[in-house]
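Q: Need a 3D model of the following:
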Amino acid sequence: MRDLTNAMENLAKHEGQNNSRPVLSFAGFLQEVIARPEQLIRDVFQVYVDMINTYMCDEEEDCGDDTESIGFLKYDCTRLFVEGSDRPFFADRLFANRLMRHVESFKVGGKQNKIFIFDGPHGSGKSTFLNNLLRKFEEYANSPEGSRYEVVWRLKHDRLVGGVHSLNSLTNKLAWVFESEGKSELADELKCACNDSRDLAGTFDVPCPSHDHPLLLIPKDVRRRFFDDLFENDEIKWHLFTEKSYEWIFQDEPCTICSSIYDELLKKLQDPTKVLECVFARPYVFNRKLGEGISVFNPGDKPLRHNVMSNEMIQRRLNSAMDGAMRVSYLYSRYAKTNNGIYALMDIKSHNTDRLMELHNIISDGVHKVEDMEERVKSLLFALMNPEDKKLLKDLHAFADRVEYINIPYVLDLKTEVDIYRENFGKHIDESFLPRVLHNFARVIIATRLRTKSEAMEEWIDSPEKYEMYCDRHLQLLKMEIFTGHIPEWLSEEDIENFNAKRRLKIIAESEKDGWKGLSGRDSIRMFNEFYTTYAKDDKLIDMSMLGRFFRKFCKQDRDILPMGFLDSLLRMYNYTVLQEVKESLYYYNEEQISKNLINYIFGVNFEVGAVEFCEFTGEKLEITEEFFRLVETQLQIEAGDAPTFRATTQKAYTSTALTQEMLRDGLPITETTLYTHLYEKYVHNLKGRVLEPFLKNENFRRAVKDFNQEEFKTYDRKIQDDVTYMMENLQKKHLYSRQGAKEICIYVIDNNLAEEFSKNGVT
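A: Prediction:
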């Protein structure tokens, strides 16, 4: 037999939820509140906000230090929606920002009077999103960081203590007699009564079915004075008394059951402090499976036969403790189980339509009727809805100001779309693609989800045709880049300058209307599976020609799925991008010499032609001639006729900003000034633009690329070998190509004469 000692010892060490958090007396709970006020004085809305902020983190601004930034942050949602999930949900940048705006709105308070509906088309991942959100909420609420406490009453049976032993003895004898005569049912009832009487001899617990916060048992009219005495005049006290999110602690009332018990005990004990000695605080344990703290209803879940719940044993004990009169009715509804928790409806259909109607009074007044009693409910109310079901709420005008929609359209961020493919098919899929081709597959999918007309984009760029070598005529490819938080380098300086905060906000706002049509998440996974299994081979990486063939075949079946000419525009943008990568990988001009030339030029524009000066930054002797100026201006592509104006503008920028503000005031070196950085980037860009010209005219260079990594490559002269090797290594190091991919992309650029094609259209 196998020794089970170690296995059983490990099991014995396991602690269930909240075992480390004992039940506290009211006085002990107050000490904990003083020690950890921000954690223990929270309602469900504050816990929800803290949970999101705990699992979500922002990584970067949309444009770094850009003064026109609109706070379009890149949030990392991995811990919230992916880690530990059987079915991860991938939130794109647009939805992550939308969700965080929704969460931030809770800080103003008063959110219990709304139902939050997550609205999106079929296949957008709404159910996956909500299930993962609730799973994380349950995990956080049961952790030490997210824990809260609820009321449990510990009451005594004072009037029965004197005669309990004789009652037990008689009951046991009768039970033995009935059992010996075969009357087991009567015997069981007497044994149960005996056990009850033993319990009645001491204390018994009455948990609050509505999960009331213990501090709500402090009478409402003295709470402000109580908290004023409880806390020092510190920051938490200021927050407690001034912030909207803490208003509940002064305004909310305990449930009807707790109020009734309090009132009856006060009549009996005549002292509020003695009443509070009967109040204990225990951890509020969330359990979705049991409907405690979180209840989720699917459309097919039938309504309960009995909406009113009770506990006969607790009711008998309460009657006994209250002098035999039924002064406290231990009655509650299913809504009590999610009070200070989450009540969620998965799709507003079938039985969930009726449940939504029942929520009307709760949403409006926070009150639900349980027979003759009023039951207060303060829960987070969530629902999922498809667009076609909105007509239900349009007919109910009472819901008009009680509903807040949070849109979950199809994914519009291409990076997120690619993450979905990696999750479903494995991260190894990248190895089968040339760089950027996998992301271009995602671009095609997203293009089906975007509207072709965008007023915000048209207002910003009135002549899209000027970007025909990089973008489509509807500017969808540009919009995709903006949705990821990226501003493409091929935009003109004028358009970048005009891309102000107002325009950015308008474009991002338009995203609310995108993602409601086109290929769903399920469709895209199915199509990617078909594409990948068709073209993934060991000896050939998936390239743009394969992608083009696949989607053109698909477009023949549905001609309206993509805008006309989109695939051609995508190919041109790809060609431009890979051409720049190859150029940059071959570029190895003397960076130090370029820097000296630019510094000398910036210094030299302050003098007239014919002067001889020593540059105070490089120490070189400068003869200020036309040839001196043209050496740099040619590389900056400044026409001779424009040279005087350009020199004057450069001189003004140097004296008014670079020298006086950045260098003298801020202590920056000249190489870190805005003027130098601008000229350097333009200088290098133009050099890179022409770097391929001498090589493409060299037939030996072209053949050497094709023979790279083969024995024939050694037959070429040393200069060509060095150039080709340098280019291949940079493509792998800087742009993450594999060795095979670097060779294939160079051959692609050369065979398609991309440098010549773009230069003919005035693109460097």
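Q: CA only for contacts and neighbour counts going forward, please
A: OK.
Q: Next, the buried residues of the helix or strand where K583 lies.
A: Element membership for K583 (DSSP states H and E) is helix 566-586. Using 16 or more other Cα atoms under 10 Å as the test for burial, helix 566-586 gives 566-567, 569-576, 578-586.
Q: Run through the residues that contact the residue lying closest to V367 once chain neighbours are set aside.
A: The shortest distance from V367 to any non-neighbouring residue, by Cα to Cα, 6 or more residues apart in numbering, is to R376 (4.5 Å). R376 is in contact with C255, T256, G366, V367, H368, counting by Cα atoms under 8 Å, 6 or more residues apart in numbering.
Q: if I look at R504, how far off is R449?
A: Distance, R504 to R449, using Cα to Cα, to the nearest Å: 20 Å.
Q: burial measure for M313, as a count.
A: If you count neighbours by other Cα atoms under 10 Å, M313 ends up with 10.
Q: would it count as being in a strand?
A: No - using DSSP: H, G, I helix; E, B strand; the rest coil, the assignment for M313 is helix, not a strand.
Q: could you say what helices and strands the strand ranked longest in the chain packs with?
A: If you go by DSSP state E, the chain has its longest strand at strand 149-156. If you count contacts as 3 or more Cα pairs under 8 Å, 6 or more residues apart in numbering; DSSP states H and E, strand 149-156 packs onto strand 203-207, strand 279-283.
Q: And these: which comes nearest S545?
A: Closest approach to S545 among those is made by strand 279-283 (61.0 Å; Cα to Cα).
Q: Please enumerate residues in contact with the helix or strand following that closest one?
A: Note on strand 279-283: by DSSP H and E, the next helix or strand toward the C-terminus is strand 294-297. In this structure, residues lying in contact with strand 294-297 by Cα under 8 Å, 6+ apart are 134, 138, 286-288, 337-338, 341-346, 352.
Q: Ok, stretch 381-391 next?
A: Residues outside stretch 381-391 that contact it (Cα under 8 Å, 6+ apart) are 114-122, 126-127, 342-349.
Q: Could you rerun that using 7 Å?
A: Residues outside stretch 381-391 that contact it (Cα atoms under 7 Å, 6 or more residues apart in numbering): 115-122, 126, 342-348.
Q: what about it, start to end distance?
A: This stretch, stretch 381-391, spans 20 Å end to end (Cα to Cα).
Q: Buried ones in that stretch, by neighbour count?
A: Buried-residue list, stretch 381-391, by 16+ other Cα under 10 Å: L381, F382, A383, L384, M385, N386.
Q: and for comparison, fold this next one:
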Amino acid sequence: MDNISNAMRHIDTGSDETSHREPISFEAFLRLVQKNPVAIVRNVFQVFNDLFKEYVGEGVDEYPNDPESIQYVSYDCSELFIKGADHPFFADRLFANRLVNHVEALRTGAQQNKIYIFDGPHGCGKSTFLNNLLKRFEEYANMEAGMRYETVWRLDRGQLPQEDGGSDTASILESLLRSSRSEKRQQFDIVRAMALQKSNSPYVEVPCPCHDNPLLMIPKAQRRRFLDELFDNNAFKYTLFTDKAYEWIFHDLPCTICTSLYDALITRLKSPAKVFEMVHAVPYHFNRRLGRGISVFSPGDRPIKQVIQTNEILQRMINQLFSDSNQVRYIHSPFAKTNNGIYALMDIKSHNIERLIELHNVISEGLHKVEDIEESVNSLFLAVMNPEDKKNIKEFQSFSDRIVYITIPYVLDLNTEVEIYRDVFGAHIDDSFLPRVLHNFARVIISSRLSLRSEAMLEWIPEPEKYSRYCDKNLQLLKMEIYTGHIPEWLSEEDRKALTAMRRRRIIGESTNEGRQGISGRDSIKIFNTFYTTYAKSGELIDMAMLCNFFHGQKELKASIPEGLLDSLLTLYDFTILQEVKESLYYYNEEQIHREILNYMFAVNFEPGSTETCRFTNDRLHITEEMLDGFERRMLGEKIEKIKLLNLRKDTQKEYTSRTLTQEIMVAGMPPVETRLFRSLKDRYEYNLKEKVLDPFLENENFRRAIKDYAGEDFKTYDKKIREDVSFLIANLMKRYRYTEQGAQAICIYAIDNDLARRFTKP
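A: Next up, the predicted model:
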């Protein structure tokens, strides 16, 4: 019994929501408004926007200083759609950016009076997306961070003298004699409830069925002046009176029930102050299962027959207070339950077609007729739809301008595709792959979802064959990188500069018409399962040869994968791992390189034959053509044309005088090694040095054997220099690129045996 008592005591003293859901007076509510106006004065559209700020945040721009940035940022949507979800939804970068942009537009109010339909092919996760979004919204709206207040009236019986309710009760008792058993029981319950209310409470509590904010009870004509006096002259007050997002607080009217109560009370009490003593506020509690604040309808859910809802007990008590059954009519539609909340349709078919048609006037006018009463509806309307279901609403052309389609395609971001594999099969799958191979599997899958021809890509790079060493003929591999927010290093300087904001927007814009065909999300998981179970058993790390063999052997997939894609992917992989090996083998005297670059930046400003002291290094420089030419060839390559050397010299001198010296060093006080010019020269200098880093080792057979024997007893027999170079190489591959020791050895042997250094040497 002690255990039972302790358990019950814990329930009694534990987390209890009822304590902070008690109504508070209008005056107490106003104090809350003054204390935290941003949280209290907001409608459903602002709360929806705040939800994304809370769980998604600002996002990360990998190129923050790029003048051609289009704010295509990386949003972490895991808190919104993944964490704690029974069925996680993975929003790729493209969809996340579209969604966040729509949500930001929602806040301003410009996108209200619309229904947002998320459409996409089968297997893209539409229903999962909406369910997870609504679950998180419900949680957030019931937390302090997302909480809003709604109106509840506490009608004071003492201030509203009324006629004896005995006659009303007597009439019900009289009708009991003439009623059926079920009717008798219902009317008996009404009599008992009225008696209890009358004897136990000095109030008749009337909740606003439309969940109106208590501030809307202030007469519209007086609201602007009231709010002006309520707030000090601060940043919020300025925002309140100027930001379009807050127009609703000045324009919206309370529901007809609240309006009728106010009018009836002001007639009786003759004082607005006394009326507002009966206005209270209570937190707006959301409960999807009860349809309170959130209602979700599936196609098979039959429409309710009772389109007009009321509360007969409450109506009788209101009639008693005002001695007039027509003065305050407590009737409303089912839409009231989700007013200032979310009304959602799962698939536009069957009964949901009827519901969507019914929404036409509601969305267009923001009104719904309940008998002869006009009921305001300010809800967020959401739906999901399959492409083939669009025919169900084609005949309603007048509705088309009220629909905003937001496409949920198959995943087009390779990083997100990989995250799905990790979620389904476990994060340990990475241990079975050489680095980049798992992502290359995702690239093959995504290639089936992209258009073969991209006008935006061809307008940017009209001759794709110049990148045949790194990319496919359709530029899909490059487009995938752009979709992930990454600009590849292998692009020429000229093409990098040509990737303007306008071009980037066009490329990203094409994604709205992609991902509607190809290998679906469900099928990609099945294909990966077959691939993984086939090769993970071998005990060897899964490499590109296994990946290519697998897809070449899948005859049913050949039609989905673009011709030549696998060969191009292998070439890109070879180029990438060659850069990793070079980067890992490369070490240099950074101090010496810094000195050479700074001397060059200074020297280009003087004519050959001059002798000057560098202001950055204090080196005495004899500036000659040979000195400048030598540095430039170390920058660009020994066989580069003279005209390109001179162009580099000219561009460096122009950048130095117009920006580096005058703006960054003299005005901003920036150290010369942090200037844009220095960083650019250093990147190009190091790149060219790395291009040649493997040359001394290619002809040395001992180097290859030492890699193979690494960490074994035979490794100790090699020359000290070779041991140091190999150890440095393996350690860097493991540290920088997540290779295991076994993987680092395998990739080095692969690079040497396939002669990658010579294959990718520029002619």
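Q: TM between them?
A: Put the two chains on top of each other and the TM-score (TM-score structural alignment, normalised by the length of the second structure) is 0.92; 750 aligned residues with a Cα RMSD of 2.8 Å.
Q: helices and strands around the helix holding K583 of the first structure, which ones?
A: When contacts are defined as 3 or more Cα pairs under 7 Å, 6 or more residues apart in numbering; DSSP states H and E, helix 566-586 of the first structure packs onto helix 674-689, helix 718-735, helix 754-760.
Q: nearest to M480 of the first structure, of these?
A: M480 of the first structure sits nearest to helix 718-735 of all these, at 20.9 Å, using Cα to Cα.
Q: That closest one versus helix 566-586: what angle between them?
A: Helix 718-735 of the first structure runs at 120 degrees relative to helix 566-586, counting by axes from the mean of the first three to the mean of the last three Cα atoms, to 10 degrees.
Q: what's the mean deviation for helix 718-735 of the first structure versus the second structure?
A: Following the fit onto the second structure, the mean deviation recorded for helix 718-735 of the first structure is 0.8 Å by mean Cα distance after the TM-score superposition for the first structure.
Q: Identify the residue spatially nearest to the spatially most central residue of the second structure, adjacent ones excluded.
A: Centroid check for the second structure by Cα atoms, centre = their mean gives A96 as the closest residue, at 3.6 Å. The shortest distance from A96 of the second structure to any non-neighbouring residue, by Cα to Cα, 6+ apart, is to Y75 (6.5 Å).
Q: List the buried residues for the helix or strand hosting F554 of the first structure?
A: Secondary structure from DSSP H and E places F554 of the first structure in helix 544-557. Applying a neighbour-count criterion of 16+ other Cα under 10 Å, one finds M544, L547, G548, F550, F551 buried in helix 544-557 of the first structure.
Q: Could you do stretch 494-508 of the second structure as well?
A: In stretch 494-508 of the second structure, counting by 16+ other Cα under 10 Å, buried: L499, T500, R503, R504, R505, R506, I507, I508.
Q: need these in CSV with distance to E417 of the second structure, can you?
A: Shown next, in CSV, are those (distance: Cα to Cα, whole Å):
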residue, distance to E417 of the second structure
L499, 26
T500, 28
R503, 25
R504, 22
R505, 22
R506, 23
I507, 20
I508, 18
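Q: Sort out which one of those residues lies nearest D243 of the second structure for me.
A: Taking Cα to Cα as the measure, D243 of the second structure lies nearest R505 of these, at 28.2 Å.
Q: can you tell me the mean distance of the longest strand of the first structure from the second structure after alignment?
A: Compared with the second structure after the fit, strand 149-156 of the first structure shows a mean deviation of 1.8 Å (mean Cα distance after the TM-score superposition for the first structure).
Q: Would you mind identifying the next helix or strand past that strand?
A: Using DSSP H and E, the helix or strand that follows strand 149-156 of the first structure in sequence is helix 164-180.
Q: Which secondary structure elements does that following helix sit against?
A: helix 184-200.
Q: Which strands or helices does the helix it packs on pack on?
A: Packing partners of helix 184-200 of the first structure (3+ Cα pairs under 7 Å, 6+ apart): helix 164-180.
Q: Mind listing what's buried along the helix it packs on?
A: By neighbour count on 16+ other Cα under 10 Å, the buried set for helix 164-180 of the first structure is V164, N168, T171, N172, A175, W176, F178.
Q: Distance to E693 of the first structure added to those, as CSV?
A: Below are these laid out as CSV (distance: Cα to Cα, whole Å):
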residue, distance to E693 of the first structure
V164, 105
N168, 105
T171, 107
N172, 106
A175, 106
W176, 108
F178, 108
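Q: Which one of those residues is nearest to Y676 of the first structure?
A: Checking the buried residues of helix 164-180 of the first structure against Y676 of the first structure with Cα to Cα, the nearest one is V164 at 94.9 Å.
Q: Quick one: residues contacting the closest one.
A: By Cα under 7 Å, 6+ apart, the contact set of V164 of the first structure is S197, A201.
Q: separation between it and L170 of the first structure?
A: From V164 of the first structure across to L170 of the first structure, the span is 10 Å (Cα to Cα).
Q: do P254 of the first structure as well
A: Plainly put, P254 of the first structure is 42 Å away from L170 of the first structure if you go by Cα to Cα.
Q: Check K596 of the first structure too.
A: 108 Å.
Q: do the same with K743 of the first structure
A: K743 of the first structure is 97 Å from L170 of the first structure, where distance means Cα to Cα.
Q: Next, count neighbours for R136 of the second structure.
A: 20.
Q: Quick check: chain neighbours aside, which residue is closest to it?
A: Spatially, and ignoring its direct neighbours in sequence, R136 of the second structure is nearest to L80 (6.4 Å; Cα to Cα, 6+ apart).
Q: for P283 of the first structure, same thing?
A: Excluding its sequence neighbours, the residue lying closest to P283 of the first structure (Cα to Cα, 6+ apart) is Y149, at 4.4 Å.
Q: wait, doesn't the one you found sit right on A281?
A: Yes - with contact defined as Cα atoms under 7 Å, Y149 of the first structure counts as touching A281 (5.7 Å).
Q: For the nearest residue to E468 of the first structure once chain neighbours are set aside, which residues are in contact?
A: Counting by Cα to Cα, 6+ apart, E468 of the first structure lies nearest to S569, which is 7.2 Å off, once chain neighbours are set aside. The contact partners of S569 of the first structure, by Cα under 7 Å, 6+ apart, come to Y470, C471, D472.
Q: The residue nearest to V367 of the first structure and D263 of the first structure, how far apart?
A: Taken as Cα to Cα, the span from R376 of the first structure to D263 of the first structure is 17 Å.
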